[in-house]
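S.K.: please find the sequence and the predicted model below.
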Amino acid sequence: MSIIAKLLQLDLFGAPANVVPAGLKRTRVAAAVTGWDLVDHACRHCLGRVLMRRHRDGTVEARCAECGAHSEDGIREVCCCGAECGTLGHVLECFRNPAITPSVPQEILVRERLVVEQRRERRRPKLVGHRDF
């Protein structure tokens, strides 16, 4: 056996072999049907890549690969597409980068959607009667 192989077998952190610390118990996620899949969406918190997985009961779990933002209600809770911008609604949208270059290496980008302003009839002011005016 070589010296490198012997060094790799040493326990450098002092924990006994095959023992998991109490706070890090291994749990089996039996509800998940598949592993994590990459989706073409960016996180609204850090613009990182969003991961998704489906459960047996039909729910979709989403998670950011960078900052760890998490939602069990679907992708829209983590993605920029689901971010509301006041009365304008959902203004942002995620899209795949058509030309990845060294200056723009991200695979998923976020842009502002074209929002058509809805014209409404202007409200008439309510006149306030006061004898001094």
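M.R.: Right, received. Where do you want to start? Owing to the predicted nature of the structure, the values given are computational and were not obtained by experimental measurement. Residues are numbered from 1 along each chain as shown.

S.K.: could you use CA atoms for every contact and neighbour count after this?
M.R.: OK.

S.K.: do a quick rundown of the helices in the protein.
M.R.: Assigned by DSSP state H, the helices in the chain fall at 3-9.

S.K.: hey, where'd the strands end up in it?
M.R.: For the chain, strands defined by DSSP state E occupy the ranges 37-42, 49-54, 60-64, 70-71, 92-96, 108-112.

S.K.: for residue 77, which of the ones you listed is the nearest?
M.R.: Of all the strands of the chain, strand 70-71 sits nearest to residue 77, with 6.2 Å by C-alpha to C-alpha.

S.K.: then this one, side by side with the first:
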Amino acid sequence: MSGGWDITDHACRICFGRILSRGDVFRCCNCGAECRGEVEGICGCGAGVPPPKKGKRRPKGKFRCAKNPHRSAADPNEISIVPTSTLEASHGR
């Protein structure tokens, strides 16, 4: 590993900044929020979901990080936090 950070397809639930990863460490490139283990600890996918019990997976939440299909000057973020129901509707579920 080079020691650099990788860009993920997740957005920070605190400030909506992009989440970076290095091994099992996840960090917001904007506000500096950081967690270890799984990205859902600080991203929008984990918003409103309690942390999992040791050895268990985090349950699915009501929000997901997704590519922003309507990027513009008013909404320039490449990744947005959207309700899970929006993603299901757009995929015909």
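M.R.: Done, it's in. Predicted model, so just to flag it, every value in this text is computed and none were measured.

S.K.: related to what we said a few turns ago, and the strands of structure 1 as JSON lines, adding mean neighbour count and distance to residue 81 of structure 1?
M.R.: As requested, these are exported to JSON lines (neighbours: other C-alpha atoms under 10 Å; distance: least, C-alpha to C-alpha, whole Å):
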{"stretch": "strand 37-42", "mean neighbour count": "18", "distance to residue 81 of structure 1": "8"}
{"stretch": "strand 49-54", "mean neighbour count": "22", "distance to residue 81 of structure 1": "12"}
{"stretch": "strand 60-64", "mean neighbour count": "23", "distance to residue 81 of structure 1": "13"}
{"stretch": "strand 70-71", "mean neighbour count": "18", "distance to residue 81 of structure 1": "14"}
{"stretch": "strand 92-96", "mean neighbour count": "17", "distance to residue 81 of structure 1": "5"}
{"stretch": "strand 108-112", "mean neighbour count": "16", "distance to residue 81 of structure 1": "8"}
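
S.K.: dump those strands into TSV; add distance to residue 4 of structure 1 as well.
M.R.: Below are the strands of structure 1 laid out as TSV (distance: least, C-alpha to C-alpha, whole Å):
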stretch	distance to residue 4 of structure 1
strand 37-42	37
strand 49-54	37
strand 60-64	37
strand 70-71	41
strand 92-96	44
strand 108-112	41
